[in-house]
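Undergrad: Sequence and computational prediction follow.
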Amino acid sequence: MIARSTMCATRPGRRRAILLLLPLALLAGCASRESRVEAALVKAGVSARLAACLAPRLAERLSDDQLRALAAAARRPPGDDRKARVGDVVARVAGTGDPAIIDAVTKSGIHCALKG
């Protein structure tokens, strides 16, 4: 009987711990998603500074399938080692035919360009 009452006494503590850690776990999931988007943009030739600005906005606005389509479309052509500008990425993703991807990249690119 004592063990049972002790167990019940610790449950609220566990619940509090879970409730406190849950938002951190969710944020960690978002951060890793954003970091994957940022890495894909850099691999596509976008500057690290621009990729850091675009990644959180794109990760928030696009589904995983759309992000995969974006990554595939944004790839640099073979032999192209120059840094990509927002207009270059928009031109590449226009081929996806997905208006949500084109809209997200265009709006995020304008935001980041104006932000400086």
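TA: Done, it's in.
Undergrad: drop to CA atoms for contacts and neighbour counts, all remaining ones
TA: OK.
Undergrad: Which other helices and strands does the longest helix seen in the chain contact?
TA: Criterion DSSP state H: the longest helix present in the chain is helix 2-43. Here helix 2-43 touches helix 48-61, helix 64-74, going by 3 or more CA pairs under 8 Å, 6 or more residues apart in numbering; DSSP states H and E.
Undergrad: Tell me which of those helices is the most buried.
TA: helix 48-61 (a mean of 19; mean count of other CA atoms under 10 Å).
Undergrad: here's the one I want to compare it with:
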Amino acid sequence: MKIVPFSVFMASIMLASCATPQTRVETGLMDAGLSPRMAACMADRMVDRLSLVQLKRLQSLARVGRTDFERVTVDGFLYKIRALEDPEIFAVTSKAALVCALDS
């Protein structure tokens, strides 16, 4: 087992606490396969409409693995969201996807 110096540990804690929920959602959306532009737009619309528990459930999509965003369709992404079986997450995400797709 490797022992990490206390200063390195504290620095990592401080950096992790700097990430806002919006940044985390945006990163998670990109990890799930959305383009950076679409992820930024959607995160802005979603972060205030979902609870922290729901946002953490969304984060689980990023664990599936990074996907090439040029191959992911919005429909394919919403299929992944539907698998979470939370109607509110699906409604908020699909509305954000629709508005952001029309804005582009």
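TA: The structure has been received and is ready for your questions. Everything numeric in this text was worked out from a predicted model, so none of it was measured.
Undergrad: how about JSON lines for the helices and strands packed on helix 2-43 of structure 1, with distance to residue 110 of structure 1 added?
TA: Listed next are the helices and strands packed on helix 2-43 of structure 1 as JSON lines, based on distance: least, CA to CA, whole Å:
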{"stretch": "helix 48-61", "distance to residue 110 of structure 1": "10"}
{"stretch": "helix 64-74", "distance to residue 110 of structure 1": "17"}
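Undergrad: Determine which of the ones you listed approaches residue 81 of structure 1 most closely.
TA: With CA to CA as the measure, helix 64-74 is the member of these nearest residue 81 of structure 1 (13.5 Å).
Undergrad: The next helix-or-strand element following that closest one vs structure 2, average offset?
TA: Counting by DSSP states H and E, the element after helix 64-74 of structure 1 in chain order, helix or strand, is helix 86-93. Compared with structure 2 after the fit, helix 86-93 of structure 1 shows a mean deviation of 1.1 Å (mean CA distance after the TM-score superposition for structure 1).
Undergrad: Hey, what's the angle from the longest helix of structure 1 to helix 86-93? Just curious.
TA: 100 degrees (axes from the mean of the first three to the mean of the last three CA atoms, to 10 degrees).
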